[in-house]
Each structure stands twice: as C-alpha cells, then as structure tokens.
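Peer 1: what would the 3D arrangement of this be:
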Amino acid sequence: MTDLADSPALPAADRPGSGPLRRLRWLRRLRRLRAALGAAAPALLAYAGVRLLGLLVLALWAGAAGRSAHQLLSARWDSLWYTRVAEGWYGYSVRLPDGGVHSDLAFFPLLPALERGLAEVSPLAPRDAGLLVSALSSLAAAWALFLIGRALYGRRAGVLLAVLWAALPVGVVQSMAYSESLFTALAAWSLWAALTRRWVWAGALAACAGLTRPVGAAVVAAVWCAALLPLWREWRQRAREPARERPVRPGGRMALGLLLAPLGWLGYVAWVGARRGSVTGYLDVQGEWGNGFDGGWAFLRFIGRNLTGSVAGGLGLIAGVALVLWLYALCVRQRQPPALLVYAGAVVVLALCAKGYFGSKPRLLLPAFPLLLPAAAALARARTARAWWLLGLLAAASAVYGAWWLHGSGPP
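Peer 2: You can find the predicted model right below:
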C-alpha cells in the first residue's frame, strides 16, 4: 500500500506533516491544554490562595520585626549555596573552625542551572530566578497532585490534595528559593506519566528529578516499579498457562523510559565521584556535611536526648514519627498504586533514617505527597462547609507557623 506522505499525486500542502496539518495538530493540542487547565483551575487557584496567605503573613511578620521577607525567602541557608553555584558553578567550599569542609558539590545542579539560565536571559538576579522557579514549580506540582488525586478518588479529592500540600506546616518552603518545589513537580509528573503508561515522559522526568535532589532515586524506583511489576505479574500468569508461550518483555518506549530514569541521579553522582577521584565521592561530600544513611540510629539518639532533656520535645518527635508511619500505613490500606507506595516509602525512609541536622526532616518529607491522599479522600467525603473550614484553619496555622519558623531556626 502506498504511503500518502510519499504519493506524488497528493499536493504538498495536504500531506501529513505539512503546514496546515501541522497547525491543526497544534491547535488541537492547545485546545486540550486549555481544557486540562480549566479542569485543574480550582485546584491551582485554591493552592495559590493558601500560599499567598502564607506570604502575606510572612511579609507582615517581617515588617513588624524589621526584617526582609524577600531575604528570608531567597537568601538564607541552602538558597545561598544554590545562588553561589548559579553564579560561579561548582568549586566553592567553606572550611569550618573545627577543620571540617562544606562543599557545594552536595547540591544537585538542576535548580542552580535554571537560576543561572533565567538570570542570563532576564533582568532577574539568580536568587530571584530561584523564587520564580519555585513559584512556577509549586503550581506545576499542585496540578500533578490534582490529576493523581482525581484519578484515584475523584475530582474533589484532587483539589483537596493540592490544598493539603500547600497547607503543610512547612509549606512555606514551597515559596523559597529551595529545590523542594521543583523536585516535587518533577516527581509528581513523572509518577503521573508512569501511572498513565507514558514511559518516555516518566523516564525523562525521573532523570530530571534525579538532577534536583538526592532523593531522586525514589522517583527512579517508583518508575521502575510501575513498569516492571505488571510485567512480572503477567509473567507469573503466563507461567501458569503453558499454552501461552509468547515471551513477556517491555515495549520499546517502556525500555527507553526505564533506561532514561536513572541517568540524572547516576550522572551527577558519577561526576562528583570523578571530580573527587573516588567512587564514593558524593558520599564523602555528604559525610563532610555530617549527612549520611545510618538506618535512623542518629535520629533515635536525638529523640532520646530530647526525652532526657525536654520531655515535651521528645514526645513531640515521637508523635511526629508515629503520625508519618500511620499515614503510610493508611496509604497501604488504601491500596494506592505500588508506584506511589514505593515513592512515598523511599522518601520517608531516606528522610527519617539519615544523619544530619534533624530540624530539616519535616522539609525533607515535603515531597512525600502520597501521605496526604488518605486525608484528601476522607475530606472529599465530608460535608463541603466542614471540609473547607478545616482547610481554612490549616492554611492559617501553616501561614503563622511558616512565618515564625523563618524568623527562627528555619529550614537549613
């Protein structure tokens, strides 16, 4: 059969891939995008409202304290390190009074690369570019959360999931020049692509997540689980039916997605290793910062010290850990897709079982959005007035806590 694209009798303007047909395809895509944005608009507007409330309270608090809300959001703690990388790329380190060294190699490159790129093509300074990246990324994350929540438990649950994520006690980090918003957006869209079997997109987004934070390995594991678990189940099913001898294998797009997924994380870790001249180069850098994975032993000792010092503080830590584990158990009972369970479980394990500054653990748990799905599903079944009153109280509490937090110890 003759391919129409190769037929000499077909006018060039009407061949597939020609100008009019290409424009038609783009128009269709724009219509689909507009329809998708329209469907997600309630979630995005509600999310933006919660975050704007947080920024307003922060601005008022900072004004009363004689401080700059802009500086609190863009020029403290890790945001300073990202800015330094953006301005001069890698090579900066700080020698501590005790002889230790903190190197900027601990920070993954995607956020500072975006900051640098935006600063070069716009009047924005790198730290302001970081704020813009976080703002856009947080909206993109809210959109993906809406899609996942809607697919699993209905449209209302999708909206509520986005709002709950915005109203977390440490939700103010979503508005800082930090990498949490960018990572969560990439992770959530990668998971959505995997759940909808768009394997190349899932792998490419997982690779980008792997260039954003060390926990990008959790996204890789989730994508691989989403692809390989059904294949394994099908293989077992066919093993019980000898008559069906066709081999079980991933399709070409699935295989490409699986190959792409780990490239970002592995690529950066390998680059740091080559730069440091050691296979364990990145682990060595993290060790110099006092970070590392010890199975949670250091965290347990930290809780124990709090119990012997400030009993209320120790009990609060135990209650927080118990809440996280209970939420994950609810996710399992809720029979969430295995990819979401693998992703959330990996984020929780890496956050709770790592050494380092323990005050940052709530921030490290911020990308574990599947933990909020049980609450979103429950609120979706509640009366509308009751659900939104509760969300309003949570948003107000998050705004006040976020302002207090940034004026105190904050997220290092």
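Peer 1: make it CA atoms for all contacts and neighbour counts henceforth
Peer 2: Noted.
Peer 1: now do the helices in the stretch 1-150 of the chain.
Peer 2: 19-65, 69-74, 78-88, 110-121, 126-153 (DSSP state H, counting those that start in this stretch).
Peer 1: tell me which of those helices lies nearest to A368.
Peer 2: Nearest to A368 among the helices of the stretch 1-150 of the chain is helix 126-153 (11.1 Å), distances taken as C-alpha to C-alpha.
Peer 1: tilt between that closest one and helix 19-65?
Peer 2: With axes from the mean of the first three to the mean of the last three C-alpha atoms, to 10 degrees as the basis, helix 126-153 and helix 19-65 are set at 110 degrees to each other.
Peer 1: what's helix 126-153 packed up against?
Peer 2: helix 19-65, helix 69-74, helix 78-88, helix 110-121, helix 155-166, helix 180-195, helix 373-381 (3 or more C-alpha pairs under 8 Å, 6 or more residues apart in numbering; DSSP states H and E).
Peer 1: which positions in that helix come out as buried?
Peer 2: 126-135, 137-150, 153 (16 or more other C-alpha atoms under 10 Å).
Peer 1: from W224, how far out is the residue nearest to the spatial centre of the chain?
Peer 2: Centroid-nearest residue in the chain: T184, 1.4 Å away (criterion: C-alpha atoms, centre = their mean). The gap separating T184 from W224 is 18 Å, by C-alpha to C-alpha, to the nearest Å.
Peer 1: before we go on, could you also do this sequence so I can check it against the first one:
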Amino acid sequence: MRRLRAVAPALLGFAAVRLLCVMVLALWDPAEDKGVVRLLSGRWDSVWYASIADEGYGRTVVADDGGVHSDLAFFPLLPWLERLISAVSPLSAGEAGLLVSAVASLAAAWALFAIGERLYGRRAGVLLAVLWAAVPVGIVQSMAYTEALFTALAAWSLYAVLTGRWLTAGLLSAATGLCRPAGLAVAAAVAAAALAVLLAERAERRAAEPAAERTAERTAGGAAGPWPWAAHRRMLAGVLLAPLGWAGYVLWVGARTGEPLGYLRVQGDWGNGFDGGWAFARFIGDRLAGGNPVAGLGLCAGVALLLWVCVRCVRMGLPLPLLVYGGVMVVLALCAAGYFGSKPRLLLPAFPLLLPAAVALAGARARVVAVVLVTAATGAALYGAVWLTGSGPP
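Peer 2: Below is the predicted model:
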C-alpha cells in the first residue's frame, strides 16, 4: 500500500495527460465520421493486429504499387492478448487492444517512475512518467498499437536489471521480443549489463591478488583467472532467456515461409529494412534540395537535438543498460529504411532520452515545472488530434 501511495502522483499525472489527449481527439472534429474509437483501434497497424487476433496469421494484401504485404511482419504478443480478452469479454479484438494499451501504459508509467526514483529521486520519477505521456506522438500510447505494451515490458525488464533480478529481466526481455523487433534492444541491454558485472568482478579479483602473483601470471602468460560462472547462474540464465522471444518468432516465420531469412524478406516487401540511415539521409536531402528546405532544416535540427540528448545521457552517467537500450533504439529508428512518418513513433519507447529533462525539471521551481508540463501536454493533445485525423501513424 505504501508503494502504491508513492507512485500515485506519477500514475495520476500520466493518466491526466493521456485523458486530455483522448478528449481533445474526440472533440477535434464533431463531424468526423471516423469516431475516436475507430481512430484509435480501427486504422493502420491496428487492423492487422485485430485480423491476426481474429483469423490467425495468413493475411496478405497486394498494395497499389504491387508490393506484397504479409501479416507475418507483425509480432504475435498483442494479437494473442487481444484474442484472449475478446474470447472472455464482449469486446472486439480492436477494443481489446485499446484495453491492453490502457493497462500497459499505466504499467509503463509505473516502471518509469520506479527507474527515475531509484536513480534520481521521487520527483524525477514522477516527472519522467508524466513527460513520457506528453511527448508529441504520445497519442500512440492510447492506440491499439504495441508501443505501450513494449515500453512496459522493456522498462520493467531494465528495472529488474538495475535491481539484480536477472531471471525476471530475461523473461520480460523475451516477452518484448514477442512484441516488436526492437526487443533486441532490451536483450542487448541485459547482455551488456551482465558482461559489465563479470568484467568488474574480474577486475576486483585481480586488484586483490598479491603483486607477486600478478607478476608471475604475466610472466607465464596466464589468464586472469576463471570467470565466475557458477556464482552467476541466474544472471547467465537471464542473458540466455532475453533474446528467445525475438529469435523464436523469426525462426517460426522462417519455417513458415520456407526461407531461413524469411522474416527479412517479409519486412523488405513492406519497404522496411536496415540500411544504416541512407534512406533517411536521402529523405532529408530531397527536402533540402527540393521545394521544402524549411522541412529539411527542421529535420536536421531534430536529429541534432536527438544526438545532443544522447550525449547528455552519457555525460550524466546513466547506468549502462539504459544507455545501451536507448542507444540501440535510436540507431534502429534513424538507420532503418521505411516510411519516415514511423520514426517518431519508433522512438516513443526510448524513455531514457527523457531522463535529462526529468532531472532538470526535478530541480526547478514548481511554477516552471507546471508551465513546462501544461505546455507539453497541450502540444501533445493538439498534435495527436491533427495527426490522427490526418495522415496518422503507419
């Protein structure tokens, strides 16, 4: 009960921002025949997840440009949950997806509070959760998409790493791998943290050895002693578990398509892939050289700001698992080929990038904090309404 009282301000603040965004969306255009529920659960990727929940895998659509789009591009955890909920309730699969996202977003906010509190104090934890609700593309947290579910699993996995609960970290990481391809970022964070522990313990043992023994060891060309595998069975088990969800689904797609790299081919058919950022650079260059240089300069400024925040995270000494997770998420977002409009959404789960702002606000006056949060929440609500009644997230 004490823990619930501690996290209550973070959850209430988070819920208030999300409610504001949904209310503004519902009131944005009363004549809009799409309706807020349809906007949140019945368009774009939400339709594919609901189709998998209702019919299973096997749907293929031929696009106007001749591209073949298969539902094998979508990972199975959200459809599984939608199917389970719709089977025991009157909710449709899409509506069940909204319920999953609502619960998962609160779980994510709790995890962000726990991480922020552990590292920088209770006020920073509350602000981290509220800032995550108020990012411009935060409306996706309220959609039948995987961002909220993925962030909840990823954040709790990272919190488990920070608190030494390795099996929990590995299991939650495996679940993220069943949710999105970016589950690899969580697995990488778990592995990096474990390796850091082993290296630190090895260095401590060497420092504790008598100088004569170290000299004899170097003369003999020996190793620094055995790795302490036996003392870290749970940690190593967590590391092995971490990538299993992602690997299991990719292997299943390979078996279903009859191609070992079938998942990559499926993603390629959607126009997705990893090209080191070349497509994104061309996208920006086309705007700079074409008829919209202002947009090109804005994109350059946005990328520069993002990279500055990454450097700030390193300089403020964020724990290694948070740095690895956030860094891999940024690389995956910026260096992936595909529809540009997806990139802000792909960055949504990269919550460690908000820690510099949360820590700065934690030391600011209450009036400054209030102005920043109200401005951010209002901007997110307006942006979300314009976005979803327009092009929307792909």
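Peer 1: next one: L171 of the second structure relative to P243 of the second structure, how far apart?
Peer 2: 9 Å.
Peer 1: so those two - more neighbours on which side?
Peer 2: Higher neighbour count among L171 of the second structure and P243: P243, with 26 against 22, using other C-alpha atoms under 10 Å.
Peer 1: need the contact list for the equivalent of the more buried one over in the first structure.
Peer 2: P243 of the second structure maps onto P262 in the first structure when the alignment is built from TM-score structural alignment. The contact partners of P262 of the first structure, taken as C-alpha atoms under 8 Å, 6 or more residues apart in numbering, are 203, 206-207, 210, 217, 220.
Peer 1: one more time with 6 Å
Peer 2: Counting by C-alpha atoms under 6 Å, 6 or more residues apart in numbering, P262 of the first structure touches 207, 220.
Peer 1: equivalent analysis for L73 of the first structure, please.
Peer 2: M176.
Peer 1: quick one: map L288 of the second structure onto the first structure.
Peer 2: By TM-score structural alignment, L288 of the second structure lines up with L307.
Peer 1: how about S105 of the second structure?
Peer 2: Aligned partner of S105 of the second structure by TM-score structural alignment: S138.
Peer 1: look up how far T280 of the first structure lies from L111 of the first structure.
Peer 2: 23 Å.
Peer 1: who's more crowded, the two?
Peer 2: Taking other C-alpha under 10 Å, L111 of the first structure and T280 do not tie; L111 has more neighbours (28 against 14).
Peer 1: ok, now how distant is G392 of the second structure from G341 of the second structure?
Peer 2: 8 Å.
Peer 1: need the three-state assignment for R238 of the first structure.
Peer 2: What DSSP: H, G, I helix; E, B strand; the rest coil gives for R238 of the first structure is helix.
Peer 1: alignment lookup: it to the second structure.
Peer 2: Under TM-score structural alignment, R238 of the first structure pairs with R205 in the second structure.
Peer 1: one step back: contact partners for the corresponding residue of the second structure for the residue nearest to the centre of the first structure?
Peer 2: Alignment note (TM-score structural alignment): T184 of the first structure maps to T151 of the second structure. T151 of the second structure makes contact with 108, 349, according to C-alpha under 6 Å, 6+ apart.
Peer 1: hmm, 8 Å instead?
Peer 2: Here T151 of the second structure is in contact with 105, 108, 349 (criterion: C-alpha under 8 Å, 6+ apart).
Peer 1: would you agree D128 of the first structure is in contact with L72?
Peer 2: No. At 12.0 Å, D128 of the first structure does not count as touching L72 under the criterion of C-alpha atoms under 8 Å.
Peer 1: what do we get in the second structure for G287 of the first structure?
Peer 2: With TM-score structural alignment as the criterion, G287 of the first structure matches G268.
Peer 1: please identify which helix or strand holds its match.
Peer 2: G268 of the second structure belongs to helix 262-269 when assigned by DSSP states H and E.
Peer 1: that helix vs the first structure, average distance?
Peer 2: With mean C-alpha distance after the TM-score superposition for the first structure, helix 262-269 of the second structure departs from the first structure by a mean of 0.5 Å once superposed.
Peer 1: same check, this time on stretch 297-314 of the second structure
Peer 2: Looks like 0.8 Å for stretch 297-314 of the second structure (mean C-alpha distance after the TM-score superposition for the first structure).
Peer 1: the first structure: matching residues for that stretch?
Peer 2: Using TM-score structural alignment, stretch 297-314 of the second structure pairs with 315-332 in the first structure.
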